[in-house]
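*Asks:* Pasting a predicted model and its sequence here:
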Amino acid sequence: MWNSFLATGHIINIGHDVFKENRKLADKNRESLKKSGVFSVNIMGAIGSGKTTLIEEAIKALGEKYKVAAIAGDVIADMDAARFEKLGVKTIPANTGKECHLDAHIVSDLLKKNDLNGYDILFIENVGNLICPTDFDLGEDMKIVVVSVSEGDDIVLKHPVIFKTSDLAIINKIDIAEAVGVDPATMVRDAKSLNENIPILLTSKKQEETVAEWVKTIENAMLEKKGANQ
């Protein structure tokens, strides 16, 4: 149970363990997605980090070979969902209202309302935030954190938990690194100091080879997961 301490030292019960309940639902989501044959990717990052653009590029490339769907998480707006819809993929808006993250309950409701049988990949764009999403497993196969050089080269060390718990880190917009006075190598070094085993990609929409590497990373992870489930 969650408890709160008053100045007097007394304990007040303020509710059940939401994290425990979230983990239970996440496990159910994971099993549901597995049965549907869907490889799911939870993409986290601050507003402006480039999450939406990276997902768009992956949809463009992988949508030619696989059946792709996307959940677009946001507090209120549906602009990101509209961008995915323009690419012709099944798009599921997920407005959280006041919440700064998606959780397993939201994803569970969306999965119940949307049949993903026969789909290969589900991109889940989390709400723009580097803190809240770390506490809420969605039932995804892969967690990815995206940061941009425009956020400063200290952004990684300011948010250690998300780098410690992610399966892949992306340092984005490297084409403007010199202009904003940031060294991507510092960000790589900081990420490795928090999680020495985390794979790291340096990306820029303007550098096609980096986009291709990003797409290939997702495809390889999907194929590896599907092969392990067979």
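*Replies:* Sure thing, it's come through. Treat the numbers as computed from the prediction; the structure is a model and nothing was measured.
*Asks:* Please make it C-alpha for all contacts and neighbour counts, starting now.
*Replies:* Noted.
*Asks:* Show me what counts as buried in stretch 138-154.
*Replies:* The neighbour-count check on stretch 138-154 (16 or more other C-alpha atoms under 10 Å) flags 138-150, 152-153 as buried.
*Asks:* Is the residue nearest the centre of the chain in a helix, a strand, or coil?
*Replies:* The residue lying closest to the centre of the chain (C-alpha atoms, centre = their mean) is Ile43, at 1.6 Å. Using DSSP: H, G, I helix; E, B strand; the rest coil, the three-state assignment for Ile43 comes out as strand.
*Asks:* ditto for Leu223
*Replies:* What three-state DSSP gives for Leu223 is helix.
*Asks:* In contact with the nearest residue to Glu99 once chain neighbours are set aside, which residues are there?
*Replies:* Nearest residue to Glu99, sequence neighbours excluded (C-alpha to C-alpha, 6 or more residues apart in numbering): Val75, at 6.7 Å. Residues near Val75 by C-alpha atoms under 8 Å, 6 or more residues apart in numbering: Asn95, Thr96, Gly97, Lys98, Glu99, Cys100, Val127.
*Asks:* Put this next to the first one:
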Amino acid sequence: MGNIKVETKILTKNEQKAKYLRMLFKENNILVLNFLSSPGSGKTSLLESILPILKEKYNVGVIEGDLATENDAERIRKIGVTCYQINTHGACHLESSGIEKALSSFSLKELNILIIENVGNLVCPAEFDLGEDYKIALISTTEGEDKPIKYPTVIRNSSALIINKTDLIPVLDFDVEKCKAYARGINSSLEIFETSCKTKSGIDNVINWIEEKYYEKTGLCRS
């Protein structure tokens, strides 16, 4: 019973902070996306594909979450995008208090889109609200098409699913349609995208979805 009380207290504190962040992001017309995946699925590679295009039209910031190193943050900075690194030193997820601290590195009045790349893990990050507008789950074809039913919580809590590394399908035993069916069986409203960071296939579809969500939130007219 003690562990349950502690976990409940942690989640409640996180949710209170997330509620404040959501209000702050709304006041400043900032679209916030929380990317979740297991390690090596290609989150950072995906950001390297979409950020050069997004930054030409929007002020974009990134928060990187990892147990250690600034390797991924350095990759993002090379694109010319402001990136704040959070090292969790063993924790398997980001929390809203860490996101609040990271915001001091950005000008909220100028920021249009904030992307959070969560720690590589499909379990804990699915439970923690960071004040984001949308959670986006990413799986790769190297992980098997049954990933959605193995980790249903992240699928249930996400608004979009990206099936990445589709260029490898010819040499893998991966059934895309079965993967989609598994995911939609858990979350019927899920938007699903197929991408390859190597060939850039499907990248434009992800960017278009992000832009749509930005204009939906801000109420601005899309040019």
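*Replies:* Thanks, I have it. Keep in mind the model is a prediction, meaning the values are calculated, not measured.
*Asks:* Any figure for the gap between the counterpart of Ser204 of the first structure in the second structure and Ile139 of the second structure?
*Replies:* Using TM-score structural alignment, the equivalent of Ser204 of the first structure in the second structure is Ser196. Ser196 of the second structure sits 12 Å away from Ile139 of the second structure, going by C-alpha to C-alpha, to the nearest Å.
*Asks:* Find the residues that touch each one of those two.
*Replies:* By C-alpha under 8 Å, 6+ apart, the residues touching both Ser196 of the second structure and Ile139 are Asn164.
*Asks:* Among the contacts of Val75 of the first structure, which are located in strands?
*Replies:* Mapping these onto strands (DSSP state E) picks out Asn95.
*Asks:* Among the contacts of Val75 of the first structure, name the buried ones.
*Replies:* Asn95, Thr96, Cys100, Val127.
*Asks:* what residue of the second structure matches up with the second one?
*Replies:* Translated: Thr96 of the first structure. Match for Thr96 of the first structure (TM-score structural alignment): Thr88.
*Asks:* can you pull the contacts of that match?
*Replies:* Gly65, Asp66, Leu67, Ala68, Leu94.
*Asks:* can you check Pro93 of the first structure too?
*Replies:* Contact analysis of Pro93 of the first structure by C-alpha under 8 Å, 6+ apart lists Ile71, Ala72, Gly73, Asp74, Asp78, Ala81.
*Asks:* Which of the three states applies to it?
*Replies:* The three-state assignment at Pro93 of the first structure reads strand, by three-state DSSP.
*Asks:* got it, and Glu213 of the first structure?
*Replies:* helix.
*Asks:* Three-state assignment for the counterpart of Pro170 of the second structure in the first structure, please.
*Replies:* Applying TM-score structural alignment, one finds that Pro170 of the second structure aligns to Glu178 in the first structure. Following three-state DSSP, we place Glu178 of the first structure in the coil state.
*Asks:* how close does Glu178 of the first structure sit to Asp153 of the first structure?
*Replies:* Taken as C-alpha to C-alpha, the span from Glu178 of the first structure to Asp153 of the first structure is 12 Å.
*Asks:* Reformat the contacts of Val75 of the first structure as a markdown table; add distance to Leu223 of the first structure.
*Replies:* What follows is the contacts of Val75 of the first structure, written out as a markdown table (distance: C-alpha to C-alpha, whole Å):
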| residue | distance to Leu223 of the first structure |
| --- | --- |
| Asn95 | 30 |
| Thr96 | 31 |
| Gly97 | 35 |
| Lys98 | 36 |
| Glu99 | 33 |
| Cys100 | 31 |
| Val127 | 27 |
